[in-house]
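Participant: one predicted model, sequence on top.
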Amino acid sequence: MKYDLIKRRRVDVAALLMAAAIIGTGCGQTPVGSTTETNNAEEITATSDESNNEQQDTANEDDNNEASNIEESAEEETEAEEAEEEKNDEENDDSAEESEEEELPALKDSVEKTMGCRFGCAITGQEPWDLSVWDIVTKHFNCVTLGNELKPDSLFGYSNGKCPGTEEAELNGETITVPVLTFKNPEKILDKILKWNETHPDQALQVRGHVLLWHSQTPEWFFHEDYDKEKPYVTAEEMDKRQEWYIKSVLEHFVGEDSKYKDLFYGWDVVNEAISDSTGTYRTDTERPDEDLSEDTHGGNSSWWHVYQNESFIINAFKYANKYAPESLELYYNDYNECNAKKRSGILKLLEAVKAEEGAPGEGTRLTAMGMQGHYSVSGPSTAEFETSVKAYGEAVGNIQITEWDLSASDSYDSSDPASVEAEYEKNRKQYNLLYYVLKSAQKAGTAKVTGMTFWGTIDKYSWLQFRSNVGGGNKSGQSQCPLLFDSKYEPKPSFWVFAETDSE
């Protein structure tokens, strides 16, 4: 298809100070092994918050016959669609010129017809107040993930160095001392969504909660006596109370019976990135030898593990979430590098352990779906690796979701060279096309039920991959990136049309 013939009305907007709008990796590892730098969030600067800075494994095995067949089928399908679209372009050359913005198909509608699942994006910081971004979000997506605002450090007021203060709380008939929570950061965006939904019920947005338990972006003082990181770690028994109180407080505030936000949320990431890249087993307190546990927050090492020395806190998190979440709220495990064979094996064991403890609220766990973050590159994973992973997680849990989808650029990409940009956009389109084809095939075959696809951002220039973060992930080399469906000028890229097409069957 001649993508240069696809024109759209450009929206002129004043340049915003959008450091704050950059998505904290929510959880994913940068595919080509980048790191990011957490800035002062009180100044609304963005955090790319991924858990460690090891390179995403994009080394692919030689394509086997099955992978080749997938690629050929996907490309044949695309070529047929492109030929039909070029024919339509020629037929419509003499038609009255309309606004390109109006001509663009709404991606959420196309995906609904093809996959029957949610279609979302991540937003954070000031992005919702960039009117052109908001137009993209509300036209093309039906759900959003808040990139940083619902993480523990945000709900503790970004007081990572020192506890912001304490108060008394009741838990299971006992009075305990707890740190003060603040909900103003997420509520600013949630209130905007509520207002939008009230005035645009036909374009209503839902929200994915992200995240309750994570080794990263959780202040170190939370694990110590008197919430003072200079004092000893608390016991596992004491940490159980803190964990249950935190999950109870967050869920009751946002999805409790009296919460004005209760109808916004469709699901919540309960545990995030608990499996090690290096060992393929549980993430411990020594994942990164160069990182000291005394630091305010961690990119790789887990203070949760340091307190428990086992995975019981993971099981407990799902039990507490099941206890305090309404039955309608979906509960997820979420991780990156999930197509790497060694790590996939570890994730599957975690899922098995959580499923083994399933039970009624207050008694057991509940796990709705596996969140495959999808921080990939234009060269990997291979279709064979991706298909194997989708099938494995589908067999383990039933439902899967792509939760933080983006594609890092090839090493040769030069954003200042038009020819390089065109070539890179085509690589980006082809990889999205191949992976989407695998998802469509799995959905049709019943090997996995895909219940959601979410991209980690909206337009390229606000992607977390453009920046660095000291908690892992993001851009290490300073190379410009083009990972999403819309370019930095709010225009759809060739990859947009991968998801705009609907199955002809």
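Facilitator: Yes, it's here.
Participant: all contacts plus neighbour counts: C-alpha atoms, from now on.
Facilitator: OK.
Participant: where does residue 502 sit, in terms of helix or strand?
Facilitator: Counting by DSSP states H and E, no helix or strand carries residue 502.
Participant: residues touching it, list them.
Facilitator: Taking CA atoms under 8 Å, 6 or more residues apart in numbering, we find residue 502 in contact with 110, 111, 113, 114.
Participant: ok so residue 385 is a helix residue?
Facilitator: Yes - counting by DSSP: H, G, I helix; E, B strand; the rest coil, one finds residue 385 located in a helix.
Participant: would you mind measuring from it to residue 309?
Facilitator: Residue 385 sits at a distance of 32 Å from residue 309 (criterion: CA to CA, to the nearest Å).
Participant: sorry, back to before: just the buried members of the contacts of residue 502?
Facilitator: 110, 111, 114 (16 or more other CA atoms under 10 Å).
Participant: A further structure is provided below for comparison with the first:
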Amino acid sequence: MKSSKITALILCFCLMLSMTACRSDNSTENKTNSNKSASGSAVTENKKTSHDVSDVDGPALKDLYAKYFMMGAAINGSDKSTAAIHHEGMANILKKHYNSTTLSNLMKPCYLLDEKACVKKGKKNANATDVSLNFDSCKESLDFCKENGIKMRGHTLVWHNQTPEWFFKKNYDAKKGYVSKKVMAKRMENYIKGVLEYCKKNYPGVVYCFDVVNECVDDGTGDDSVNWNCRTTFNGGDNFWYATMGTDYVEKAFTYARKYAEKGMKLIYNDYNVYVPAKEQNIYNLVKGLKEKNLIDGIGLQPTVDLYNPDELKGDSYDSFENCLKKYAELNVDIQITELSFKIDEETGERDEKSLKRQADRYQEMFELLKKMDTASGGPCNITSVTVFGICDDYPLYDDLVQCLYLWDKNAKPKESFYRVREVGESK
């Protein structure tokens, strides 16, 4: 009797340890400081409610638009455990409707750079250029794409945001001074080499393009010694790339990417406010210069639009999205729509019938425009992919995020916006 009681106590204790471990496995760490990506408090356990998007009648979006461009949706999440592939509904939507995706966070430098390993090298050499990487954050998503025949847009190699300050400093120590331009160029090269060779070796043909440089054209006062107004600051501090390498950092990044990229991978410059006339011209100038040196294959356009701005997506107004597409088409490069969404007030999350209808109208207008402008319809633009920058509203893997941006609601049920996009795809 005494022996059986002891056995029962041991079993009870083991069960408690097991439950504690499960709770621990679901903890997350938010490394991102981007305000454009899904972020919030992670749910305490993976939500595995049944979501079968096959109950949505009609063909997949990727099939409807196959003649024109690849259809993409971003895998949001600020930690590998909260990536969209871990939510059954969002994973099913990706598999059925999309042939392209991108990681909104998990492939950025702050996730891939292995600080502990780099610091160890930096202690031996203040000007160390060896770069240690850890792909744990993105491996599961890359595996998901490989297994399900989905291509991935790499996002992003060189950006002034979400790249840690220590990477630019002596000894890999944020408290030290900047390294020289020569040392930083070598660190950049080794970083780009490491990322691209990892993709080439482990996921051949999966990562079909990469945002090599992100958002380096300044909206206001930048370095106008070049004809594209290079960004010099960020959030009141330095643009670390500019501080160490000057305006040359952009061309250097594309040079290294061209050197190490898998054959056929497209190299992209990605930016926002692309239809604002002054910035539009600067982006045009930058891409034109890179194309003349055979360093770039395409331009990624973040529409940065909402329910009412700009007033016109179509039409001839000076800041219409249609006019910006015509302008960039003159460069004769691939055009990709990279971070598309139409937001309803994110703070209140108010979703009245009028706002939801307006959102659906805007999605319809955008996809009508993109079909019209694509070369498959006789238009001037070689549009190769269109990516909605998320899948479900109110990101289902977080408890407290309020967002109304996308084609599916929090329960992975299609919204009116989804049906409008599908109707445009079905129309002749």
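Facilitator: Here it is on my side, so go on. The model shown is predicted, which means the values in this text are computed figures rather than measured ones.
Participant: about what we covered before: adding distance to residue 462 of structure 1, write the buried ones among the contacts of residue 502 of structure 1 out as TSV.
Facilitator: Below are these laid out as TSV (distance: CA to CA, whole Å):
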residue	distance to residue 462 of structure 1
110	25
111	24
114	28
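Participant: just to revisit the earlier point, look at residue 385 and residue 309 of structure 1 and report which has more neighbours.
Facilitator: residue 385 (18 against 13; other CA atoms under 10 Å).
Participant: quick check: that one touching residue 339?
Facilitator: Yes - shown here, residue 385 of structure 1 and residue 339 form a contact pair, counting by CA atoms under 8 Å, at 6.1 Å.
Participant: which ones among the contacts of residue 502 of structure 1 are found in helices?
Facilitator: Counting by DSSP state H, the part of those found in helices is 110, 111, 113, 114.
Participant: please list all residues in contact with the corresponding residue of structure 2 for the second one.
Facilitator: In structure 2, the residue paired with residue 111 of structure 1 is residue 65, using TM-score structural alignment. Listed by CA under 8 Å, 6+ apart, the contact set of residue 65 of structure 2 reads 71, 425.
Participant: closest to residue 191 of structure 1 out of the buried ones among the contacts of residue 502 of structure 1?
Facilitator: residue 111 (26.9 Å; CA to CA).
Participant: which of the contacts of residue 502 of structure 1 sit farthest apart?
Facilitator: Largest separation among these by CA to CA: 110 and 114, giving 6.3 Å.
Participant: centroid residue for structure 1?
Facilitator: In structure 1, the centroid-proximal residue (CA atoms, centre = their mean) is residue 404; its distance is 3.0 Å.
Participant: next up, the contacts around that residue.
Facilitator: 25-28, 121-122, 372-375, 454-456.
Participant: so can I have JSON lines of those showing distance to residue 235 of structure 1 and neighbour count?
Facilitator: JSON lines is the format used below for these (distance: CA to CA, whole Å; neighbours: other CA atoms under 10 Å):
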{"residue": "25", "distance to residue 235 of structure 1": "31", "neighbour count": "31"}
{"residue": "26", "distance to residue 235 of structure 1": "29", "neighbour count": "31"}
{"residue": "27", "distance to residue 235 of structure 1": "27", "neighbour count": "31"}
{"residue": "28", "distance to residue 235 of structure 1": "30", "neighbour count": "33"}
{"residue": "121", "distance to residue 235 of structure 1": "39", "neighbour count": "26"}
{"residue": "122", "distance to residue 235 of structure 1": "36", "neighbour count": "28"}
{"residue": "372", "distance to residue 235 of structure 1": "33", "neighbour count": "24"}
{"residue": "373", "distance to residue 235 of structure 1": "32", "neighbour count": "28"}
{"residue": "374", "distance to residue 235 of structure 1": "36", "neighbour count": "29"}
{"residue": "375", "distance to residue 235 of structure 1": "35", "neighbour count": "31"}
{"residue": "454", "distance to residue 235 of structure 1": "38", "neighbour count": "24"}
{"residue": "455", "distance to residue 235 of structure 1": "39", "neighbour count": "25"}
{"residue": "456", "distance to residue 235 of structure 1": "36", "neighbour count": "35"}
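Participant: now do the contacts for the closest residue in space to residue 343 of structure 2 that isn't next to it in sequence.
Facilitator: Once flanking residues are discounted, residue 343 of structure 2 sits nearest to residue 405: 4.5 Å by CA to CA, 6 or more residues apart in numbering. Going by CA under 8 Å, 6+ apart, residue 405 of structure 2 touches 341, 342, 343, 344, 390, 392, 393.
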